[in-house]
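In: Okay, structure incoming, though there's no sequence with it:
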């Protein structure tokens, strides 16, 4: 049974107990009596604090029995006490309110005396006729008293009658027009007046008397009643003497010398302090008919109320009048009704959306502060401005909602713990997948996770990984998922815009010189090849861009040479990839101080890369113009170092095939020389390079390389001699207007005499160059080591 009850509780969402009452309170204009008790207690508390409750002027209440009231209306002359009352009231001329249940009935004359005849004055009527005349005179006197200006007739059962000249002395609640667009259930409740009689032929007016409902205990009492778009005064408003300004002292707008206007609530009511059911009951004296006739005639209270003994509205009317006399009444501003609905809506949002996101202690403190603020506003408005803001309904709803949400939070704890475990596992799995490069699976692992800082950061990192891998469309997709979860997380909006612009922008072919570098300032989107983080661009070669990178595993700076697949057609991509990885295979076998060291090789979805030792320095292509030539002795040392490096490579069966100044790095301070770019290197023992394949730089090619013949070590010696010639003179040994002319000169033409270009050059340079530039490979140096020895020997002899 217990498990069944627990299952029902788990299935039932307790938040419905906040949703349903909240919507009902917002959409309904009716408040249950039970929920008004708090406002009632707070009202009297605020009233006692707002001003000292002074003793009001006493009001006399004459309570007639039902029989006496019936005799007063039907035949006041039959009862001596009732007749005495009529005579007393007619002489007193006191402000009086009387509440009737029935209208007076006209007397029927005796049959012996026609109604239309009046006995002569000198004739004594019979006893029966004399009695009827006395009864008729008493009724006429009653009617004259009822029509006097000091007497106000009220009724809860009779239709009201108003004279055409009756003036409403209270401020009319004109703001009801602003609530007409609301549904009927949400419009403020107005006091409905009893229907007016079609014919107002009565000699007196009848005003609506207070209606006491035993089922309700409202604080408000009507001063105005609403009927068919017009406002009419109640009995209490009619009882206020026109010249008496006590009733609206301090809060009135005087118009002329005798007329004022009272503030009322939007429904035409006010909230009196003196109430029969409150701590400040009306100060009254109650009389029976006999006792009232025995009181001294000189006592004259400001108001006399007459009604039946069981009529509770007499006491209610007395309290309202005393509150008006002493200015102890309150009103609510016209805007409060709409403001209360908005406040309830805000509390509904707070309870259902804001409070669940707070911790338990913070939620309790915030709710207590909210209740305290509502209490201060309610009592503060009443004490300082006599404005009644009944916020008790909102307070009770907030307290109820907090208790329900506390139970709901307790109910959700096991589910949240399970959800948190699932989220932790999902985040760990996503992080592992991201580290393994499975980025799509890493995003899917986070799909069912609730939004949190950790989830957002993982998505941000995955998007950055896609950016570093140059997968713009995938990065866009991840950032869009992140944007839906949290629009302002870091710079996700900026990244979405940048990636969208890149997708719609044509690719730009940026030509950069080898000495120019491009700084990649954004660490989040900085490219990454394999495990290597890219810092900046340091050059461009025949196959791709060269970057300065960082190996995070061993904290070493490396040079990353890339091959961009998008630059090649599908047909030639395979051959280019073969040549590129051949460089890695060739250079990876070489370990020489003057040859760049290759550490790693890899392939991404759109490029291949080689990670090699980062060598600081400048390419010798910076020193091949006549204005930038290096000292000749230094040129001898550089070319000798390169020759020795080539001799080492040749001993490992590797031919460089593209020796030129741009592939030789030189550091002026350390004087270190490094041969780079074995991009078209050929392993001699491998038959992959076929006859007829022409690769290399035409200006530095050997004759056999231009012819497309099989090349060997002698080809590198020839290219190194061309480089030696250019570094010394600033010019090339062979010239041509086009590739065909240049090729002809290399194959058949004689190179220039270098001493004719620069006379300071030693004769040893001419001898070395002449031998290394022979057309036939066999006529050149037997190997690069021989050329290196000749250079070293000439250096000692010519520059000692």
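Out: Cool, got the structure. All values reported here derive from a predicted model rather than from experimental measurement.
In: hey, let's count contacts and neighbours off CA atoms from now on
Out: Will do.
In: which residue ranges form the strands in the stretch 251-400 of the chain?
Out: Using DSSP state E, counting those that start in this stretch, the strands of the stretch 251-400 of the chain run over 269-272, 284-287, 304-308, 329-330.
In: Generate JSON lines for the ones you listed, with mean neighbour count and distance to residue 459 as supplementary columns.
Out: Converted to JSON lines, the strands of the stretch 251-400 of the chain look like this (neighbours: other CA atoms under 10 Å; distance: least, CA to CA, whole Å):
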{"stretch": "strand 269-272", "mean neighbour count": "24", "distance to residue 459": "61"}
{"stretch": "strand 284-287", "mean neighbour count": "16", "distance to residue 459": "78"}
{"stretch": "strand 304-308", "mean neighbour count": "21", "distance to residue 459": "80"}
{"stretch": "strand 329-330", "mean neighbour count": "24", "distance to residue 459": "59"}
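In: Out of those, which is closest to residue 139?
Out: Evaluated over those, closeness to residue 139 peaks at strand 304-308, with 17.3 Å, by CA to CA.
In: just checking, what packs against the closest one?
Out: Judged by 3 or more CA pairs under 8 Å, 6 or more residues apart in numbering; DSSP states H and E, strand 304-308 is in contact with strand 59-64, helix 66-74, strand 96-99, helix 313-325.
In: ok, and for the third one, which residues are buried?
Out: Neighbour counts using 16 or more other CA atoms under 10 Å place 96-99 of strand 96-99 among the buried residues.
In: Make sure residue 609 is indeed in a strand.
Out: Yes. Using DSSP: H, G, I helix; E, B strand; the rest coil, the assignment for residue 609 is a strand.
In: mind checking how far it is from residue 664?
Out: Distance of residue 609 to residue 664, computed by CA to CA, to the nearest Å: 20 Å.
In: who are the neighbours in contact with residue 549?
Out: Residue 549 sits next to 532-536, 557-560 when contact means CA atoms under 8 Å, 6 or more residues apart in numbering.
In: Considering those residues, which is situated nearest to residue 727?
Out: Residue 727 lies nearest to residue 559 out of the contacts of residue 549, by CA to CA, at 25.8 Å.
In: In addition, the following structure is provided for comparison:
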């Protein structure tokens, strides 16, 4: 299955790659990466370049175009006189410009010449006609200025598709290169300056661009193929002239690919297209200095500012030209693009895109698919995920780094998408496969133990969710059977029905599950809207036991009158009752044995119930709640115990409600003594926690409740491996389901003291699994980390109680209590033992027996005490 997932993941990735290639997604992604990587940072632009813009202010000052070419002639004269190195004019001069009267003047001159008149008047008229012709012929004036300057380059326009083909003028051949064959984009039509102007220019170059599929401008063709020659771009001619190179020093170079200009190599692709790295400018401004044409023409900007500059003259107004989109929303006018290209040529800022890049691009996609199909299935899922993510980052970083720092554009989007799609598909397929794969034995046992722990906490719904994940087995069936009985006891028949149904789906003949299923279904049908979670109610008043009971209608359990419900617990409902014979007020805890057991199991449970109740009833200690009676009526078992004043210590575990340290140490010592007494009588509590310790501040009375109740109410479940108790307070051996003795209660008391002193548990987890792992493996923190003012003696006692190994903890509650009292004395917080404290040695002797596991350690000194833990209780 694992290897099949790899092949299916690779197939899914291949389909994704094919779709992206067909829809242009790859090209879109590559353009985004290119734009981002090439616009982050570039060196400063070439300082020699200056732009004179024909902007809106110039149009307002000099009028709308077309301007008289005298205006350009005047500008050229100014720049030439100032010592400009190179002058480039980008406006079109493809059409002649002359005054309409010029033709009439020329006709007059021809007529006078044919007449042969040599009179003084004819001579004066001929001179006047010549002067008028010169004044009106702006093309001639511009040509004269261009010829005098000797460094003026003009722009031609070429169409790359469509248009009528016209022969290349003779003067244009002075700037062209030999036939570049396939190393140039072919052009279909041309528009050159008029012969009178073009013939005197230092060179004529094209100002064409090649837009990408998304309409953005990233590449500039440095050569166009027209009439079997290579027409250079205006930027290439201006760069050559600014470096004082001759025409013969400009040539095509095939290895490495590009154009050689003297000693400078200009990087291009196989079609002589250069991808310049554009200089970034803040807030949409130009990266080069731009001044207004009108300001230079009027003398407001001195022409001397352009000495030794490459001056580019062109339109910078939307009224004259539409700007090109460079990347994103960034736009540039043709003259700005010319400046960017010229600067990139001179500074070597071209991005190289060799012909073999597509082999590497699709090779990366093939490699990614092979990795998903062959390598991933051989790795563990975590290792495969980490390696796949690393390769993914490597591909992205490689493309980005080559573009950003080396000027190489190698599109790796196919490989990135193939790897990303393959890893994602592999992971998804793995999860889908895992749903149909049985969990491992270790995982199943973890889920079962977690379910049992949740059941022990009373979180039955969560327990069912855990247990239903476990593969069926005899142990699981038994666990589910008892869980369903718990739901029945809480009268949650809907949930009980679901659990029984789950059992019957795997084992139709399991015990009496089918009969119980029918019974809870009948209960559901008979319900009249009462909440399904309502516990078993007190039965109607039985036959009168005391005179007058039938008349009053007071509900009874045994001889006790029931006043009201005062609480609910995991075992059932707690009622306030009264013994009418002696007027004693009692608390009565109930358990519906009839709903819990049937047949022989009910007989055994009833016998065990009373035996355990008798054991707990023998505990006569001032700090243990007294059990007065136990009985059963109408299948409802009950235990009558003393009604306690005060409240449990659950509220005293929260910040802001903590008890004084002296009080906590005193309570802990008395609880430890009570546990010592119980352990000597072979009774282990199993659920020591703040909620099971009652404290009356008015009388300073301490009582430990629920002694033996966990064992009484869940004896059958103990045989099935149920971990009893509250997980946060359970000892490591109790959590592991091992046999426990009194030292487990002492560990729980240590957790309780930690929480009462700090308001926090020593070990916590985000989940039950994490909590169980920490209790089994992680050491508890020093209590002074949370409450520094506590004495070292207190910290040592708590740390001793929280040792992982039972042999390293306190071995008896008497030892624990003695150390707590001495710790209080050392800190000046608690007094000496109270007068009349109970001595338990005689009680131990009176019992005649002790717990087998407990007997070997009860009188031994705690392990690991040494010098740090002097034998305090031994001194007693």
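Out: Yep, that arrived. Given the structure is predicted, the values throughout are model-derived calculations rather than measurements.
In: Give me the TM-score for these two chains.
Out: With the length set by TM-score structural alignment, normalised by the length of structure 1, the two chains reach a TM-score of 0.34; 290 aligned residues with a CA RMSD of 3.4 Å.
In: Show me the one of the helices and strands packed on strand 304-308 of structure 1 that comes nearest residue 576 of structure 1.
Out: Residue 576 of structure 1 sits nearest to helix 313-325 of all these, at 102.5 Å, using CA to CA.
In: could the strands of the stretch 251-400 of structure 1 be laid out in JSON lines, adding distance to residue 725 of structure 1?
Out: Shown next, in JSON lines, are these (distance: least, CA to CA, whole Å):
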{"stretch": "strand 269-272", "distance to residue 725 of structure 1": "112"}
{"stretch": "strand 284-287", "distance to residue 725 of structure 1": "130"}
{"stretch": "strand 304-308", "distance to residue 725 of structure 1": "132"}
{"stretch": "strand 329-330", "distance to residue 725 of structure 1": "109"}
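In: Of these, which is nearest residue 224 of structure 1?
Out: Closest of the strands of the stretch 251-400 of structure 1 to residue 224 of structure 1 is strand 269-272, at 6.4 Å (criterion: CA to CA).
In: Mind giving me the packing neighbours of the longest helix anywhere in structure 1?
Out: Using DSSP state H, we find that the single longest helix of structure 1 is helix 392-435. Contacts defined by 3+ CA pairs under 8 Å, 6+ apart place helix 392-435 of structure 1 against helix 16-27, helix 37-50, helix 336-349, helix 360-385, helix 439-444, helix 453-468.
In: and the angle for the first one with helix 392-435?
Out: Here helix 16-27 of structure 1 runs at 130 degrees with respect to helix 392-435, directions being taken by axes from the mean of the first three to the mean of the last three CA atoms, to 10 degrees.
In: Next, the buried residues of helix 16-27 of structure 1.
Out: For helix 16-27 of structure 1, a neighbour-count test (16+ other CA under 10 Å) marks 18, 22, 25-27 as buried.
In: swap in the longest one?
Out: Within helix 360-385 of structure 1, the residues scored as buried using 16+ other CA under 10 Å are 363-364, 367, 370-371, 374-375, 377-383.
In: For residue 423 of structure 2, give its distance to residue 520 of structure 2.
Out: Remark: distance between residue 423 of structure 2 and residue 520 of structure 2 (CA to CA) = 49 Å.
In: Equivalent analysis for residue 441 of structure 2, please.
Out: Computed as CA to CA, the residue 441 of structure 2 to residue 520 of structure 2 distance reads 33 Å.
In: out of the two, which sits in the more crowded spot?
Out: Neighbours per residue (other CA atoms under 10 Å) separate residue 441 of structure 2 from residue 520, with residue 520 holding more: 21 against 11.
In: Now for the more buried one: which residues touch it?
Out: 488, 493-494, 496-497.
In: quick one: secondary structure of it?
Out: Following three-state DSSP, residue 520 of structure 2 is assigned to helix.
In: Kindly report the same for residue 590 of structure 2.
Out: Assignment for residue 590 of structure 2 (three-state DSSP): strand.
In: Quick check: the gap between the residue nearest to it when sequence neighbours are not counted and residue 297 of structure 2.
Out: Using CA to CA, 6 or more residues apart in numbering and skipping residues adjacent in sequence, the residue nearest residue 590 of structure 2 is residue 638, 4.3 Å away. Residue 638 of structure 2 sits 112 Å away from residue 297 of structure 2 when distances are taken as CA to CA.
In: Which one of the two is surrounded by more residues?
Out: Set residue 638 of structure 2 next to residue 297 and count neighbours by other CA under 10 Å: residue 638 wins out with 26 against 20.
In: In contact with the more buried one, which residues are there?
Out: 557, 588-591, 630-632 are the contacts of residue 638 of structure 2 under CA under 8 Å, 6+ apart.
In: That one sits in which helix or strand?
Out: Following DSSP states H and E, one finds residue 638 of structure 2 within strand 636-642.
In: in that strand, what counts as buried?
Out: Under 16+ other CA under 10 Å, the buried positions of strand 636-642 of structure 2 are 636-642.
In: Also stretch 395-415 of structure 1?
Out: Applying 16+ other CA under 10 Å to stretch 395-415 of structure 1 flags 395, 397-402, 404-406, 408-409, 411 as buried.
In: Quick check: of the residues you listed, which lies closest to residue 786 of structure 1?
Out: residue 409 (87.7 Å).
In: From residue 363 of structure 1, how far off is that closest one?
Out: Distance, residue 409 of structure 1 to residue 363 of structure 1, by CA to CA: 11 Å.
In: for residue 400 of structure 1, same thing?
Out: Separation of residue 400 of structure 1 from residue 363 of structure 1 (CA to CA): 14 Å.
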